[in-house]
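> All I have is the shape, not the residue letters:
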């Protein structure tokens, strides 16, 4: 009894419709504390597969009618206050390995972008410095073609391995049909690993570039606040979302404990005690004000998932 008391979720059968797995399956798993906004409800069922084989089994045997949500670092995400229906999937442990190869890095989907950038720099490999400016995981970076400081994942991706219900497939950048903040993945599939190209270079110059990006982020973004990163995508053309938000008079705008950042107005922040509903409603208010002032309909970059309270 003492040997299993620390894992009560494994003492009962899996919830209806969830296949038996070797990984961890937890009912009513709190999620808010693990998001960067620190808001949101619980997952009906949270699954952490033991390995890739376990993940494929889940994707194969999970009923098509059961909702499936994949979480990474939960950095660009609002989980609504009512939580997430169905199965929520989160990769960990064995999915976070980072390996250095000639001319590149192979990283598991759960590896943090910053870890990959730092690993490359430590081995005098350049071209991946931009990842230090992206607060997320490699899996999420591939799935949304994340980018910062003049580069995007599409520029450096050799291939991504993707788990599906029929097995693991390897997809090239062309297969993923990358666009701005978008990739096309097979239905109900999960990125598990990716190879990113890098170029041997001067270690000191690469380290300096990393530090420049870190310094720029600290100076211009509320990186120490409870935030979700860039809230809205930049519209087509040369216009920037933050400029439109500023022009519409939204800098510092508040709703309850949710606020448009004074430092960078394309960031929403939780100043303490905000609900997911307040943060999302503030974002919609910003969109409405920008539309009225400029005619531009801003598109959310932050994912908003789950049920209202």
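Now that the structure is in, tell me what you want to look at. Because the structure is predicted, anything quoted here is derived from the model rather than measured.
> When you work out contacts or count neighbours from here on, use the C-alpha atoms and nothing else.
Noted.
> Quick one: the strands in the stretch 51-200 of the chain, in order.
Ranges of strands in the stretch 51-200 of the chain, per DSSP state E, counting those that start in this stretch, are 68-71, 77-79, 84-90, 98-101, 104-108, 125-126, 147-148, 151-152, 157-164, 167-172, 190-197, 199-200.
> name the helices or strands packed onto the fifth one?
Contacting strand 104-108 under the criterion 3 or more Cα pairs under 8 Å, 6 or more residues apart in numbering; DSSP states H and E are the following elements: strand 98-101, helix 113-122, helix 138-143, strand 190-197.
> The first one now?
Contacting strand 68-71 under the criterion 3+ Cα pairs under 8 Å, 6+ apart are the following elements: strand 84-90.
> Next up, a structure to set beside the first:
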């Protein structure tokens, strides 16, 4: 049976790859972007493109309602909209911090909340939160990005338990590195403080952040790509992520957490082992066998 998808941040990177793959599999897609014209090259009678800024809660509720009105149902909801914010905590402004959380965390929260009455009414559905290996561990200069994804995972894990009695599934897709605009024009940078130059060089391979004024403007969209150890990037084509997502939503019993992408499994294992090492120093703590 064909499915109906609702995908945020669908105009580029992973969001576009998800949209193209879903259409290619014969499914129907409601795709959203802050500027729908950026998707004008995709022409398919099973595709509906709607404008949406996920930071605007009222617009989110109206757009989600319209999607259900247009298609009659949504089987797969993919919260993909987001961007990467890079900067030591001391370097970040209040505006930058709030915008990161408004997009990556509250955006997914509003979309999920808006869809719930509709999904309960149809007694089915699969919410896929596009998360990251950065929601398991952490990385210097990515504190607010990590925070937004840890928060996403926190509410989504509780949401999964709340929705299970209604036949609705929730999965956190913890992505590794993919060759998307997230790590390029969709990344935003703080204004650097010289004392953190060595940290920038160790993580990013540069002593200063790029000049944002010299970069092309972009809307928050595709998620995510994750820097590997020693500041190197491990990347795969977005189509690899899309294939992984199609496999995930085809699973009749999907897991709460699913790792997708090159290097991602190793990074999750490293992060969990680091946490284990912290806990086992406590003589009263026993790690589960």
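Perfect, I can see it now. The shown structure was predicted, so the numbers you read here are calculated from the model rather than taken from an experiment.
> What does the TM-score come to for these two?
Here the superposed chains carry a TM-score of 0.30, computed using TM-score structural alignment, normalised by the length of the second structure; 142 aligned residues with a Cα RMSD of 5.9 Å.
> about what we covered before: now the helices and strands packed on strand 104-108 of the first structure as JSON lines including distance to residue 286 of the first structure?
Below are those laid out as JSON lines (distance: least, Cα to Cα, whole Å):
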{"stretch": "strand 98-101", "distance to residue 286 of the first structure": "39"}
{"stretch": "helix 113-122", "distance to residue 286 of the first structure": "29"}
{"stretch": "helix 138-143", "distance to residue 286 of the first structure": "26"}
{"stretch": "strand 190-197", "distance to residue 286 of the first structure": "32"}
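> Figure out which of these is closest to residue 209 of the first structure.
Residue 209 of the first structure lies closest to helix 113-122 among those, at 9.4 Å (Cα to Cα).
> Going by neighbour count, list what's buried in that closest one.
For helix 113-122 of the first structure, the neighbour count (16 or more other Cα atoms under 10 Å) marks 113, 114, 115, 116, 117, 118, 119, 120, 121 as buried.
> Strand 104-108 and that helix, what's the angle between them?
Put simply, helix 113-122 of the first structure runs at 150 degrees to strand 104-108, going by axes from the mean of the first three to the mean of the last three Cα atoms, to 10 degrees.
> my read: residue 25 of the first structure touches residue 54, true?
No. The pair residue 25 of the first structure / residue 54 is not scored as a contact, 11.8 Å apart, by Cα atoms under 8 Å.
> neighbour-wise, which of those two wins?
Just comparing residue 25 of the first structure and residue 54: by other Cα atoms under 10 Å the higher neighbour count belongs to residue 25, 26 against 17.
> ok now do residue 17 of the second structure, which residues does it touch?
If a contact means Cα atoms under 8 Å, 6 or more residues apart in numbering, then residue 17 of the second structure has 238, 239, 241, 242 as its contacts.
> Any chance of CSV for those, columns secondary structure?
Output for the contacts of residue 17 of the second structure, formatted as CSV (DSSP: H, G, I helix; E, B strand; the rest coil):
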residue, secondary structure
238, helix
239, helix
241, helix
242, helix
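> Go through those and say which is closest to residue 121 of the second structure.
Nearest to residue 121 of the second structure among these is residue 242, at 28.1 Å by Cα to Cα.
> circling back: among the strands of the stretch 51-200 of the first structure, which is nearest residue 48 of the first structure?
Nearest to residue 48 of the first structure, of all those, is strand 84-90, at 5.3 Å by Cα to Cα.
> So for the closest one, what gets flagged as buried?
Buried, per 16+ other Cα under 10 Å, within strand 84-90 of the first structure: 84, 85, 86, 87, 88, 89, 90.
> which of those residues sit farthest apart?
Across the buried residues of strand 84-90 of the first structure, no pair lies farther apart than 85 and 90, at 14.5 Å, counting by Cα to Cα.
> coming back round to it: nearest to residue 202 of the second structure, of the contacts of residue 17 of the second structure?
For these, the nearest to residue 202 of the second structure is residue 238 (26.5 Å; Cα to Cα).
> Give me the spatial nearest neighbour of residue 126 of the first structure, chain neighbours excluded.
In space, residue 126 of the first structure comes closest to residue 199 once its chain neighbours are excluded; the distance is 5.0 Å by Cα to Cα, 6 or more residues apart in numbering.
> Please tell me I have it right and residue 120 of the first structure contacts residue 113.
No. The pair residue 120 of the first structure / residue 113 is not scored as a contact, 10.8 Å apart, by Cα under 8 Å.
> anything in contact with each of these two?
Common contact partners of residue 120 of the first structure and residue 113 (Cα under 8 Å, 6+ apart): none.
> ok, which stretches of the second structure are helices?
For the second structure, the helices defined by DSSP state H cover 13-24, 57-71, 94-101, 107-122, 143-163, 197-204, 238-250, 264-279.
> Any chance of TSV for those helices, columns distance to residue 188 of the second structure?
Formatted as TSV, these follow (distance: least, Cα to Cα, whole Å):
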stretch	distance to residue 188 of the second structure
helix 13-24	16
helix 57-71	23
helix 94-101	9
helix 107-122	17
helix 143-163	11
helix 197-204	13
helix 238-250	20
helix 264-279	23
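> got the residue ranges for the helices in the stretch 151-300 of the first structure?
For the stretch 151-300 of the first structure, the helices defined by DSSP state H, counting those that start in this stretch occupy 203-220, 241-247, 276-294.
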